[in-house]
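Participant: here is a sequence with its predicted model. Questions after.
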Amino acid sequence: MLQTQESVKDLLKEKAGYILSYLMSGGGQYGEIFYERSRICRIHFENNKVEKVQWGIDEGVGIRLIKDGKTYYGYTTDITFENLVQIAKALSMGNACGPVAVGKRYIRGKTHVEIDIDAQDIAYRTELLKRANERARSYGDKVKQVLVVLMDKTREVLIINNLGETAEDEQKRVVFFTDVVVSDGHTLQRGYESLGGLRGFEIFKEKPPELIADIAVKRALLMLSAKPAPAGSFTVVMSSQAGGTMIHEAVGHGLEADLVQKGLSVYKGRLGEKVASELVSVVDDASLEGYNGSFTVDDEGVPAQRTLLIDKGYLVGYMYDRLSAMKDKVGSTGNGRRQSYAYVPMVRMTNTFILPGKDNPDDILKDTKRGVYVVKMGGGEVNTLTGDFVFEIMEGYLIENGEITYPIRSAMLMGNGPRALQDVDAVGNDLGWSIGTCGKDGQGVPVTDAQPTLRIRSLVLGGYDVG
């Protein structure tokens, strides 16, 4: 077993041609070696103390063959030339040598940071958590539980394929959140706020831990005074602060080419059709600097890029990885992502958002006679085949005569993604981002979602029947 990371990379670069030649010996359209080394630290601060610390390094290699539209995959943490050749031969089911190109493209990327996460100790991280905890607790006895979590990760990947392409990327990410529970003796309410990106710890210079705690606690306390949400159909104004939960879940997954090809998307066969209001344009862009879903190359070595999916209401494209792109005879859009070397890549979103419009957000509110104002979305689920969705409203208000009146609680937003996009009649000139981990087929990858302030003519609000 090789001892250093650089020696592993050197081995792979030196021997990749041999390994890939064995891999392609039984035929096939694409072969790939994927090396990954990840260092992760995750700390939970709860009950006024550090409850859990996870720290570790994971390193391994995955080898993939695509042949006749099917994927053959093997992986190992025992990174020796002999072992990798054995895996390649097992996947190819051959002992001869196949054709392999060399040296056609080389890409190398790196996350540029001011405060390197790998140069800081546990005490540095714990102090950030304590600061958020102390601020949250300072709001008084109504604050019953405070959970603060900090996760940082350095991930280095090397991808070498039979097309002669080599790519390396070093990704450093930080994720931080505060989750609180408050009570007035009768009602329990939860507040949550997060922060993160492809950044170093300098991210806390822009948004200190105390600010994240403030937002979480104030959101929870506000909901204690909220009235039960009414039930029925309402005009809905979604603040840019709501983040992109709806665009990610109700629209984004349906635009992933693998789901389209399997017939599991409401957008199948609709390229060129009008699928949204002419005010709506949707983009996926992994090339944005510093965002949680960003990178230099995806997990198949394809450069990060900006992909226009919906242009002024018309469906103009899907997101592709290499396999789905081969099936449609198009190029990959750089959306091939995997949780780690132990998984095959698949089509995944990166930073997905609705482009800002021309409307002033304040004017959108003033022009809404009666409706619901959504400031923060919670969890939810969507059926990609039909586009139907259900989402929790974590922070919302009733709108009456163009003014925000009182907060509402226990509210669920229900609708249909394509229909909701068709019903957008105002798009703000602002844009708000939210981070997350996107789950699909048992894999999780970091993403960012965003939207401007939007007004949707009608969505169903699930609450209490007050009439």
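Facilitator: Received the coordinates, thanks.
Participant: when you work out contacts or count neighbours from here on, use the C-alpha atoms and nothing else.
Facilitator: Fine.
Participant: who are the neighbours in contact with Ile87?
Facilitator: Taking C-alpha atoms under 8 Å, 6 or more residues apart in numbering as the criterion, Ile87 is in contact with 63, 74-75.
Participant: of the residues you listed - the most surrounded one?
Facilitator: Ile63 (28 neighbours; other C-alpha atoms under 10 Å).
Participant: also this one, for the comparison:
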Amino acid sequence: MLSEVRVTPILSALLSRGGEYGELFCEEVRSLTVLLEDGRIERVASGTDRGVGIRLIHRGKTFYAYTNEVDDRVLLSLAGDLSRYAEGGGVPAVLPASPAAVRGPSVIRVPPSARAIRDKTGLVTLMDRVARGASAEIRQVRAAYAESERSIEVAAHPGVFVSDARTYTVLSVQCVAGDESGLTMGYESGGGTAGWEFLEEFDPETLARKAASRALRTLSARKLEGGRMPVVLSAEAGGTMVHEAIGHGLEADLARQGMSVYRDALGREVASPLVSIVDDATIPGKRGAFGIDDEGTPGERTVLVENGVLKGFLHDRLSAMKEGARSTGNGRRESYRYKPIPRMSNTVLLPGSTPPGEILKSVDSGLLVVKMGGGQVNTVTGDFMFEVAEGYRIENGRRGEPVRGATITGNGPEALRMIDRVGSDLGFGLGTCGKEGQGVPVGDAQPTLRFGPPYITVG
């Protein structure tokens, strides 16, 4: 990729009138998506995308351009255009002779591109058959398989020239069940930074059964009378609440802009002493894992909250420069078309020591949340609202009948302070996180949690 162009002269042209930081980001992505709907394959789409982003940081401002032409002439022209935004003396770019390949935490045993298309259409066809076989009340099934193989190279002044390769695979299935009472939906997915071997962890038949069962259980469920009550959030729910209720608020750009409820909370208690949260790009196989971020900084395990106390924020290079901090390796971008911004990787609320069964037994009456649905979070105030995709009444310390249409609302810092039991288990979720029009692959995780007095509001 960047070996095809003269990197040092291009960066020198970019910095010819000054600037604190200059960067070339080159990317090549091969992707494939298979979609099944209404019992038939609707789409098999594949493609390759390739291009370069050029960035100049001068006096705290970012100037950015991109092109899908990896060509000396084009890149020198763009670098010259961007250099006009700088004022001052030129800086000669200094780089290693060739990129250093960084080995990421995930080991790919079988590249998905090595498998035939029929193997991939077979996965979604199998999920459709299993889900429809669960009950005649399953009205619709949507099953999808996606893979991508992404190679990046980052050349930056001063002294960065690195490369990384990432492989993503994911299966998902959505079922709609219906009877005279209406329609309900169940969804399940599995995947990560893995090759074809991801099927050893995420069996397509199991995913389909879970999605169908969730839709069918909810179909027969009744609404729960709302109010403040104890809530147990199962590890099966993944870390959606952690990601949304606190994770975005700890991205340094939002905090600096005054867009986070945690902006002035460094060193203060923001959660129960039982709560510790990390963002960890080094967990093998998880969807948010990487060797380097999209600025060439090594991925790492960043402690965000320790025993309830806020310890740090997630930084990219720009936010670190502005704050006099160091990058935590969280500068991420959707593609070469975008500038990097602080983003989460795998955000984890760490497990405690209480067996999850004991947590459930400790509640006489309340709500057990097994699967979270969509939601909204105001990062400025910390207020949130989440739908409950799968939930149950807690009756005398046991899982009771399923509930339908429940929501949980509250405030991030207040809810985190309510946590008075932390389970010894840990459940992971996966997704694509959106921010400023960019989507990046992320993971999140949490143990079983109990939210005690004054309790979360259930609607």
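Facilitator: Great, that's in hand. Just so we're clear, the structure is a prediction, and the values are computed from it rather than from any experiment.
Participant: in strands, which of the contacts of Ile87 of structure 1 appear?
Facilitator: 63, 74-75 (DSSP state E).
Participant: in CSV: the residues you listed, plus distance to Gly371 of structure 1.
Facilitator: Listed next are these as CSV, based on distance: C-alpha to C-alpha, whole Å:
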residue, distance to Gly371 of structure 1
Ile63, 53
Gly74, 53
Tyr75, 53
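Participant: out of the residues you listed, who's nearest Leu255 of structure 1?
Facilitator: The shortest approach to Leu255 of structure 1 among these belongs to Ile63, at 27.4 Å (C-alpha to C-alpha).
Participant: right, and Asp425 of structure 2 touches Ala235 too?
Facilitator: Yes - using C-alpha atoms under 8 Å, Asp425 of structure 2 makes contact with Ala235 at a distance of 6.8 Å.
Participant: between the two, which one's more packed in?
Facilitator: Neighbours per residue, other C-alpha under 10 Å: of Asp425 of structure 2 and Ala235, the larger number sits with Ala235, 24 against 19.
Participant: ok, the more buried one - contacts?
Facilitator: 370, 425-428, 445-449.
Participant: 10 Å - rerun?
Facilitator: 351, 356, 369-371, 423-429, 445-449 (C-alpha atoms under 10 Å, 6 or more residues apart in numbering).
Participant: then Ala276 of structure 1?
Facilitator: Here Ala276 of structure 1 is in contact with 282, 310-315, 417-424 (C-alpha under 10 Å, 6+ apart).
Participant: 8 Å instead, please
Facilitator: If you count contacts by C-alpha under 8 Å, 6+ apart, Ala276 of structure 1 has them with 310, 312-314, 418-424.
Participant: how about Leu222 of structure 1?
Facilitator: Applying C-alpha under 8 Å, 6+ apart, the residues near Leu222 of structure 1 are Pro407.
Participant: now do Gly336 of structure 1
Facilitator: With C-alpha under 8 Å, 6+ apart, Gly336 of structure 1 has these contacts: 298-300, 302, 320-322, 345-348.
Participant: quick check: closest non-adjacent residue to it.
Facilitator: Spatial nearest neighbour of Gly336 of structure 1, excluding adjacent residues (C-alpha to C-alpha, 6 or more residues apart in numbering): Asp321 at 4.3 Å.
Participant: what lines up with that neighbour in structure 2?
Facilitator: Mapped onto structure 2 by TM-score structural alignment, Asp321 of structure 1 lines up with Asp316.
Participant: next, count neighbours for that match.
Facilitator: Residues near Asp316 of structure 2, counting by other C-alpha under 10 Å: 27.
Participant: so it makes contact with Ser327?
Facilitator: Yes - judged on C-alpha under 8 Å, Asp316 of structure 2 makes contact with Ser327 at a distance of 4.9 Å.
Participant: just the ones of the contacts of Ala276 of structure 1 in strands?
Facilitator: Per DSSP E, the contacts of Ala276 of structure 1 map to strands at 310, 314, 424.
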